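Engineer: return atomic coordinates for the entry below.
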Amino acid sequence: MELFSNENQYFNLPNAELIYVPSFLSSHEADQYFNSISETTNWRHDDITVFGKTYKQPRLTALFGESNKPYGYSNITMYPEEFTKELETIKEKIEALSHVSFNTVLVNLYRDGNDSNGWHADNEKELGQNPVIASLSLGQSRPFHFKHRTIKEERHKLLLDHGSLLIMKGEMQHYWLHQIAKTKRKISPRINLTFRKLVDA
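Structural biologist: Purely as a prediction, here's the structure:
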């Protein structure tokens, strides 16, 4: 598995485009947002059903949006809270860089190495064709694994650092899978904000 350097910022892969901005936020900004979001968010711990088995999702989540339009994945339906002032500020900063508008953010809290997100794609019908996903990382650095659905040698990982931004574009959500894997190492919490645009299905 290839490990991309954090110095690289643009990856043009088969059926996908990735833009990685290592220092999208300063350390001070990232620290402030991490502390505030972790303390003020109404975290959910939903049940998730995979292959007929139901168990607690291995992370905490929250959804914020500009409307009451629900968002669903893995048999979970979430109704958003209104954007907070700080989430709106982050969104506008990402929109200015990406030239893409977003109306929803899914916030994930990975409490330790046991929390994870299995192989998946953000390809729900609410996201439309070729969605752009902007992923902001706060807290503990975690490897982001991604692999092509059909090209076996296209399998990579990228370390997502505190205050970094990863933008996934093009056909990535249709041709690639990604995950945040479990680790046995003792690590600190991580918060991930994935901005997206829900459309009329």
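
Engineer: contacts and neighbour counts: CA atoms only from here.
Structural biologist: Noted.

Engineer: could I get the contacting residues of the residue in the chain sticking out farthest from the centre?
Structural biologist: Among residues of the chain, the one most distant from the C-alpha centroid is G52; the distance is 25.1 Å, by C-alpha atoms, centre = their mean. Contacts for G52 (C-alpha atoms under 8 Å, 6 or more residues apart in numbering) come out as none.

Engineer: now the helices for this structure?
Structural biologist: All helices of the chain, identified by DSSP state H, fall at 27-40, 85-98, 172-175.

Engineer: can you verify my assumption that I191 contacts L138?
Structural biologist: Yes: assessed by C-alpha atoms under 8 Å, I191 is found in contact with L138 at 5.0 Å.

Engineer: now do the shared contacts for these two.
Structural biologist: Joint contacts of I191 and L138 (C-alpha under 8 Å, 6+ apart) are F34.

Engineer: so if I had to pick from these two, which one is more boxed in?
Structural biologist: L138 (28 against 25; other C-alpha atoms under 10 Å).

Engineer: in space, what's closest to the more buried one - neighbours in sequence excluded?
Structural biologist: Take L138 and drop its neighbours on the chain: the residue closest to it by C-alpha to C-alpha, 6 or more residues apart in numbering is H162, 4.6 Å away.

Engineer: also K197?
Structural biologist: Per C-alpha to C-alpha, 6+ apart, closest to K197 is F102, 4.6 Å.

Engineer: what's the neighbour count on the one you found?
Structural biologist: 20.

Engineer: residues touching S188, list them.
Structural biologist: So S188 contacts 111-113, 139-140 (C-alpha under 8 Å, 6+ apart).

Engineer: and it, how close does it get to G113?
Structural biologist: Computed as C-alpha to C-alpha, to the nearest Å, the S188 to G113 distance reads 8 Å.

Engineer: one more to put side by side:
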Amino acid sequence: MNFELFAPEPNSNLLPCDGIVEDYGLILTHAESQDYFDYFLEGLAWKQDEVILYGQYFKTGRKVVWYGDQNYQYHYSGMDKQAQIWDLKLLALKQKIELITGVQFNSCFANLYEDGTQGVGWHSDDEAALRDPEHGETVIASLSLGATRKFRFKHRDKTHTAEIYLQSGQLIVMKGKTQRFWKHTLAKSTKVLEPRINLTFRYFYPR
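Structural biologist: A predicted model of the protein is given here:
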């Protein structure tokens, strides 16, 4: 586990246009971050993610698990996924984040990266099941635990980019038109030797 010398300052928007990414800074103490990290590392039902790319089946290096209010069914990257009913400690953390952000969530997609050699490529979380049917917008609260990692954004149509180093206990919220106009990635780094857990709280709209 690595902690930076200086805590990140909250920022109302990391993006220059066409979206909103709020940085709440550290919402957990070092001790709380360590406790959650240790518990989730051992206590969640991790398994390698399965995807179909260009007609071929792959298992990713990173591990994932999805929790929610119900056993939701979700289709992405060519595969069907099913949510598990909330782990109680994860549910309590969701409720804490709801109080901080003022946004309600009904599911959490969790990612486990064993070290810096594991990341995720450029993508947007713009599936119809994650969009508010009334406004067409998506809200995702992303909490980092464990190793500090670089998180990057690039605009779909313009040359704009943004990046941030996410520390353990740090919360960002992607909302507005962010998923429509921006892609994001977790950059790989051979210098990072420790694991990171990323909890992405979302509202899932069953079809």
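
Engineer: TM-score of the superposed pair?
Structural biologist: Comparison of the two superposed chains (TM-score structural alignment, normalised by the length of the first structure) gives a TM-score of 0.92, and 196 aligned residues with a C-alpha RMSD of 1.5 Å.

Engineer: follow-up on the earlier one: deepest-packed of the helices of the first structure, please.
Structural biologist: Most buried of those by mean neighbour count (mean count of other C-alpha atoms under 10 Å) is helix 172-175; its value is a mean of 21.

Engineer: read off where it ends up in the second structure.
Structural biologist: The alignment of helix 172-175 of the first structure onto the second structure (TM-score structural alignment) spans residues 178-181.

Engineer: ok, now stretch 31-46 of the first structure?
Structural biologist: By TM-score structural alignment, stretch 31-46 of the first structure lines up with residues 34-49 in the second structure.

Engineer: for the matching stretch, the distance to its chain's centre please.
Structural biologist: 14 Å (C-alpha atoms, centre = their mean, to the nearest Å).

Engineer: can you check stretch 67-76 of the second structure too?
Structural biologist: 16 Å.

Engineer: okay, and it goes to which residues in the first structure?
Structural biologist: Taking TM-score structural alignment, stretch 67-76 of the second structure hits residues 64-73 over in the first structure.

Engineer: now the end-to-end length of that stretch.
Structural biologist: One end of stretch 64-73 of the first structure sits 15 Å from the other (C-alpha to C-alpha).

Engineer: cool, stretch 79-99 of the second structure as well?
Structural biologist: Using C-alpha to C-alpha, the two ends of stretch 79-99 of the second structure sit 33 Å apart.

Engineer: which outside residues touch it?
Structural biologist: Residues outside stretch 79-99 of the second structure that contact it (C-alpha under 8 Å, 6+ apart) are 44, 50-52, 65-75, 104-105, 107, 141, 201.

Engineer: what does L160 of the first structure align to in the second structure?
Structural biologist: Using TM-score structural alignment, L160 of the first structure pairs with L166 in the second structure.

Engineer: that match contacts R152, doesn't it?
Structural biologist: No: using C-alpha under 8 Å as the test, L166 of the second structure is too far from R152 to be in contact (10.2 Å).

Engineer: returning to what we had before: check contacts around the match of L160 of the first structure.
Structural biologist: Counted by C-alpha under 8 Å, 6+ apart, L166 of the second structure has contacts 144, 148-151.

Engineer: can you do 10 Å?
Structural biologist: Going by C-alpha atoms under 10 Å, 6 or more residues apart in numbering, L166 of the second structure touches 8, 23, 25-26, 142-151, 172, 198.

Engineer: of those residues, which belong to strands?
Structural biologist: Of these, the ones assigned to strands by DSSP state E are 23, 25-26, 142-146, 149-151, 172, 198.

Engineer: how far away is F37 of the second structure from A147 of the second structure?
Structural biologist: 10 Å.

Engineer: which residues do those two both contact?
Structural biologist: 1, 168, 195-197.

Engineer: switch those over to CSV; also include distance to A31 of the second structure.
Structural biologist: Converted to CSV, the shared contacts of F37 and A147 of the second structure look like this (distance: C-alpha to C-alpha, whole Å):
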residue, distance to A31 of the second structure
M1, 11
S168, 10
P195, 17
R196, 16
I197, 16
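
Engineer: which of these fall in strands?
Structural biologist: 196-197.

Engineer: I'd like to know which of the shared contacts of F37 and A147 of the second structure are buried.
Structural biologist: Among these, those buried by neighbour count (16 or more other C-alpha atoms under 10 Å) are 168, 195-197.
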